[in-house]
Each structure stands twice: as structure tokens, then as C-alpha cells.
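Colleague: Okay, predicted coordinates and the sequence, questions at the end:
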Amino acid sequence: MKILIVEDEKELSDSIVSYLSHDDYLCEQAFSFNEASMKVGVYEYDCILLDLMLPGGNGLDILRKLKSKSPQTGVIIVSAKDSLEDKIEGLRIGADDYLAKPFHLPELGMRVFAILRRKCFDNDNILHSGKLSIDLLSKCASVSGVILDLTKSEYELLLFLIENHHRVVSKSALAEHLSGEMADMMDDFNFVYAHIKNLKSKLLEVGLTNCIKTYYGTGYKWIKDEESGK
């Protein structure tokens, strides 16, 4: 899961990155209004932690821009500006939650998890797709009780494909999801091909043969009804 932290206090931002990275979230940072505005306009995120008082502008304007482009993105307003008016306005625009500074990092972590679970996986801690089950809390995938030995990237790839099962996911979208802004500096998507190949191999070992369909020149799609053999 990819998270953007919009916070001008570098020490606090770095602390959030350090904490969330331990839960295997891919974290990116923005320290000003202009930087954050550029990133939400170019990249996609699963969740954004948004400060309101930023150098160069108001975080609520970034929220408006984000919701016009990607209304499904989860947003937690994280701000010392704890007025009722700001909270109401942020929630009215489309923020999912509001956390006043100072706060405890474990509480922030659980609020992030709750938003991702609600938006992507119907409020369930256990995700099911055919014979495959994923425990979102323990980040463990299994097929008919057999645990899959997945790397961090393979797990994130599997989850991203299942989350987007309704569409073909492009190679560039997969690269961005797995590596963030670094994807812009890559000459090819060989690392995506390698992760897809390894993931398919591990799924094949437990009897899932057709769950990742390749659309040559386009991308990949998760086939939900794998158990039907389709």
C-alpha cells in the first residue's frame, strides 16, 4: 500500500515514515503545498496523511484537488489546527478521518489500516478470492490452509491486483505502486515482469493456475473465479 505524508515538520514526517514502513507501507513525503499538489496530480496513492497548515497554501485546497481527481483515495487530516470549522470542512470535502496533533503513532497506524480496509476490502480483516485468503493484519496469504511464502513485493503485488480485479492493471501502474517515484527513473519494467513470474510460480505450486491473466503490451488482471478453472 502506498501512502503520501503531507507534513512540513520534517522530524514528525520522518517519524511517521519510519513507523509505517515497519508495517510494509510504501511511504512518500511532501513538505510544502506546491510539492504535495504536484504529487497528488501526478501519482496515485491508497491513503494520504494531510496537514492543513503548509508553506505556500492550505491543505484543504489539496484535498479538493485530490477528490476531483481520485475520489476513492483515503485521506486522514493530521493537523494542530483543531478547530471545529476545519474538521467539518475537511470531512465535507471528502476526508475520511481527522487526527489532532500531538498523537500516538500506533493510533495513526490503526486509523490508516481502518481506512484501507474499509475502502479496499469491505471492512473485513480477511480477504477472500476463490481458494485464496489474505489476513490483512498479519499480512499472510494462504490457499486452502497452505501458507504462501511471499516476499514483501510479491505480497503487495498480489494485494494490488486483487484490489483492482475489475480492470487490467498496466505495467507502469504496478511499477509505481511497488517503487513509488523511483518508477519514473526506470528504463524498463523488468522488475515487474520478474515479480509477476515469481508470484505466478508460487501460486501454481498451490494449484492456482489461471488467476493472473497477462494482456500482452497492456498489463495484468486478477481473475477472481480461479477455482472455476476460468
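Modeller: Great, that's in hand.
Colleague: Only C-alpha atoms from now on, for both contacts and neighbour counts.
Modeller: OK.
Colleague: ok, residues contacting the one helix or strand Asn34 maps to?
Modeller: Secondary-structure element containing Asn34, defined by DSSP states H and E: helix 33-42. Applying C-alpha atoms under 8 Å, 6 or more residues apart in numbering, the contact partners of helix 33-42 are 6, 30, 54-59, 62, 65-66, 69.
Colleague: got another, please set it beside the one above:
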Amino acid sequence: MVHKLRLPALAALLILVAAVAVARPWSGEHRAAAQCREHEAQQEHEGRSVNPMYVGPRAAESPCGDRPGHPESFADLARANSARAARTVAPGTRLKPGAFRAAVAQRADLPRIGGTWTPYGNTPLIGDRTEYDTTNGSTREGLADLSGRVTSFAADPGGDHIFAAASNGGIWMSTNRGDSWTSIGDSLPTQVVSGMVWTPADGGTLIVLTG
């Protein structure tokens, strides 16, 4: 048998439900606060307090935020981030104890050979002479006494060929173990060379990196 609920009875039921909800507005907020405290206590116990900048939001957020039941204000967010960031550092940015001491010890173990260095060529270079290109570089910076700068060396292990790359001077080759040098990169689109390497492929190839 089907019974019809009269309108006055339905209205009374809705009023009763609304009254209960109004009488206990704190229940959801109280439950959220309890969950928040339990969550944070668990995080602290397990040592898993992390900066939310370095993890996904689900792993870092508390169930309720700083004010249970309310949206976070800017002050709440700034205070929480400041407190958490003060206890953590970014992954990979903290050196292990003894790392610097070990690096110094390893440096002392590097192989060494004797010998001295002396300048080669007519130095110093006079960089402020008017016949030089003055569109850019050191000639416009007032630097007069300069020295050459070699950015890379390469050699053919099977012969006497040695190659040198000058910073703004192209590629130079020596066939007598450095007694004399000849420019071989004049046809390159630029004389700015940052690196090069020799490979025995195809009977010997010099790979040059410009720029």
C-alpha cells in the first residue's frame, strides 16, 4: 500500500532537519580540526615534515589548513610557509659531512709533472691601436695591454699535427710540434671558436665548435 505524505508533515520534517544543522554548526569544523591535529602529529612523529614547495600538494597539505573550516588568508599562508621552510632545505643542496675535506684530499692526490710556463709570441698585445676593428670587444673598453687566449687544444696522436683554437682568432695548426703555426680557419663563417676535438674517422677529422 502506498501512503502519501501530507504537506504539513513534510514541512515539519524539513524544519526539524534544518534546526539540527543550525544547532550544531561546529560539528564539521571540530571534526576537521581533530583530523588536522592527528595528521600533523603523525607527520612530526614520522619525521616527514616537508616544505610544500618541494612535494606535491596532496603530500604536503594538512586536512584542514591553519584555520579549520575556513579558507586560508594570505597571512595564514605566509606564516605556514615561513615556519616550514625554516626547517627544510631543497633536495640536493646540502653537502654531506666531510665532503669538503674529502675533496681537498683528492686534489692532493692528483698526478703532477714538473715544468714551467713562459709567454709565447710578441706580448703584450696593444689592443687600442686605431688600425684594429673598433666595433666591439676589448678595443672599445679601453684595455690596451692584452694577451692571447687559447680556448682549446687538439692533437693527432699518429703524427706531429697540433691544433689550437684562439678565442677570437680561429684555428691554428702546427706540423713541427709547436715551433711554428699556420692559420687554417680563415674560411670559417666566424673566427670565434670555443672548442674542438680530433677524431681518426675518415682518415682524420678536426671537429670545431664555433660561437
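Modeller: Structure's in. What do you need? These figures come from a predicted structure and were not determined experimentally.
Colleague: Need the TM-score from the superposition.
Modeller: The TM-score (TM-score structural alignment, normalised by the length of structure 2) is 0.19; 63 aligned residues with a C-alpha RMSD of 4.8 Å.
Colleague: one step back: report the buried members of the contacts of helix 33-42 of structure 1.
Modeller: Buried by 16 or more other C-alpha atoms under 10 Å: 6, 30, 54, 59, 62, 65-66, out of the contacts of helix 33-42 of structure 1.
Colleague: Could you pick out the longest helix of structure 2?
Modeller: Secondary structure assigned by DSSP state H gives helix 26-46 as the longest helix of structure 2.
Colleague: Buried residues, that helix. List them.
Modeller: Of the residues in helix 26-46 of structure 2, those with enough neighbours to count as buried (16+ other C-alpha under 10 Å) are 32-33, 35-36, 39-40.
Colleague: picking up where we left off before, pull the most distant pair out of the contacts of helix 33-42 of structure 1.
Modeller: When C-alpha to C-alpha is used, the two most widely separated members of these are Pro55 and Lys69, lying 22.7 Å apart.
Colleague: isn't Glu28 of structure 1 right up against Leu4?
Modeller: Yes - Glu28 of structure 1 is in contact with Leu4 according to C-alpha atoms under 8 Å; the separation is 4.8 Å.
Colleague: neighbour count winner among the two?
Modeller: Neighbour count, other C-alpha atoms under 10 Å: between Glu28 of structure 1 and Leu4, Leu4 has more, with 24 against 17.
Colleague: in a strand, that's where the more buried one is, yeah?
Modeller: Yes - going by DSSP: H, G, I helix; E, B strand; the rest coil, the assignment for Leu4 of structure 1 places it inside a strand.
Colleague: before we move on, back to that, of all pairs in the buried residues of helix 26-46 of structure 2, which one is the farthest apart?
Modeller: Every pair in these was compared (C-alpha to C-alpha); the two farthest apart turn out to be Ala32 and Glu40, at 12.2 Å.
Colleague: name the element Ala18 of structure 2 belongs to?
Modeller: In this assignment (DSSP H and E), Ala18 of structure 2 forms part of helix 7-23.
Colleague: Also compute the angle for that helix relative to helix 26-46, please.
Modeller: Angle of helix 7-23 of structure 2 versus helix 26-46, following axes from the mean of the first three to the mean of the last three C-alpha atoms, to 10 degrees, is 40 degrees.
Colleague: how long is stretch 85-102 of structure 2 from one end to the other?
Modeller: Its first and final residues considered, stretch 85-102 of structure 2 spans 29 Å by C-alpha to C-alpha, to the nearest Å.
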